[in-house]
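Colleague: Predicted model, plus sequence, below.
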Amino acid sequence: DVMEDPWVAPDGYTYERRAIERWLSNQDTSPMTNLPLPNKNLVPNRALSSAISEWKSRNH
C-alpha cells in the first residue's frame, strides 16, 4: 500500500500519520529502533506527500 499521509517522527523515520499517532499514544519509543524518543513531535513529510500525489496522478 502507498502511504496516504506521511509524517516524520523524532527518530527520523516516516510513518503513516494514523499509525504513528496510535503507536505514540501508548509508547515512548521508536517503532523502528525501539529506542526512547526525545519527544513525540511529528512533522508532515511534504516532499514524500508531493511525490506520492504525483505518482498517484500518473498511475491511477
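Modeller: Now that the structure is in, tell me what you want to look at.
Colleague: C-alpha from now on. contacts and neighbour counts both.
Modeller: Will do.
Colleague: Could you find the residue nearest the spatial middle of the chain?
Modeller: The chain has Tyr15 as the residue nearest its centroid, 2.1 Å off, counting by Cα atoms, centre = their mean.
Colleague: doesn't it fall inside a helix?
Modeller: No - Tyr15 sits outside any helix when classified using DSSP: H, G, I helix; E, B strand; the rest coil, being strand.
Colleague: Presented hereafter is structure B, for comparison with structure A:
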Amino acid sequence: MKNPHVAADGFSYELEAIEEWLRMGNDTSPMTNLKLKHTFLTSNHTLRTLIQDWHNKRSLPLP
C-alpha cells in the first residue's frame, strides 16, 4: 500500500482502489457491504509512515 486513505467505514484502502470502487457506482463499504455515510476519503498519514518505516528497516523499495 502506497497511499492509504480512510473511508467512512473506518477502514483504510489504497487510494486508487477505493476511488475506482466509488467510480464504479458503489456506495457501500468493500469490507462490510454496508452503505457508506459519505464518500469523502481522508489520507491515513500514520499508516503511510508505518509502511515507509517497515520498508526502510528492511531496505526494500516502496512498490
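Modeller: Great, that's in hand. In this text, all values refer to a predicted model and were calculated from it rather than measured experimentally.
Colleague: so what's the residue nearest to the centre of structure 1 up against?
Modeller: Residues in contact with Tyr15 of structure 1 (Cα atoms under 8 Å, 6 or more residues apart in numbering) are Pro6, Trp7, Val8, Ala9.
Colleague: Return the residue of structure 2 aligned against it.
Modeller: Matched across to structure 2, Tyr15 of structure 1 falls on Tyr13, judged by TM-score structural alignment.
Colleague: mind checking how far its match is from Arg58 of structure 2?
Modeller: Applying Cα to Cα, to the nearest Å, one obtains 23 Å for the distance of Tyr13 of structure 2 from Arg58 of structure 2.
Colleague: if we can go back for a sec, which ones among the contacts of Tyr15 of structure 1 map onto strands?
Modeller: Pro6, Trp7, Val8 (DSSP state E).
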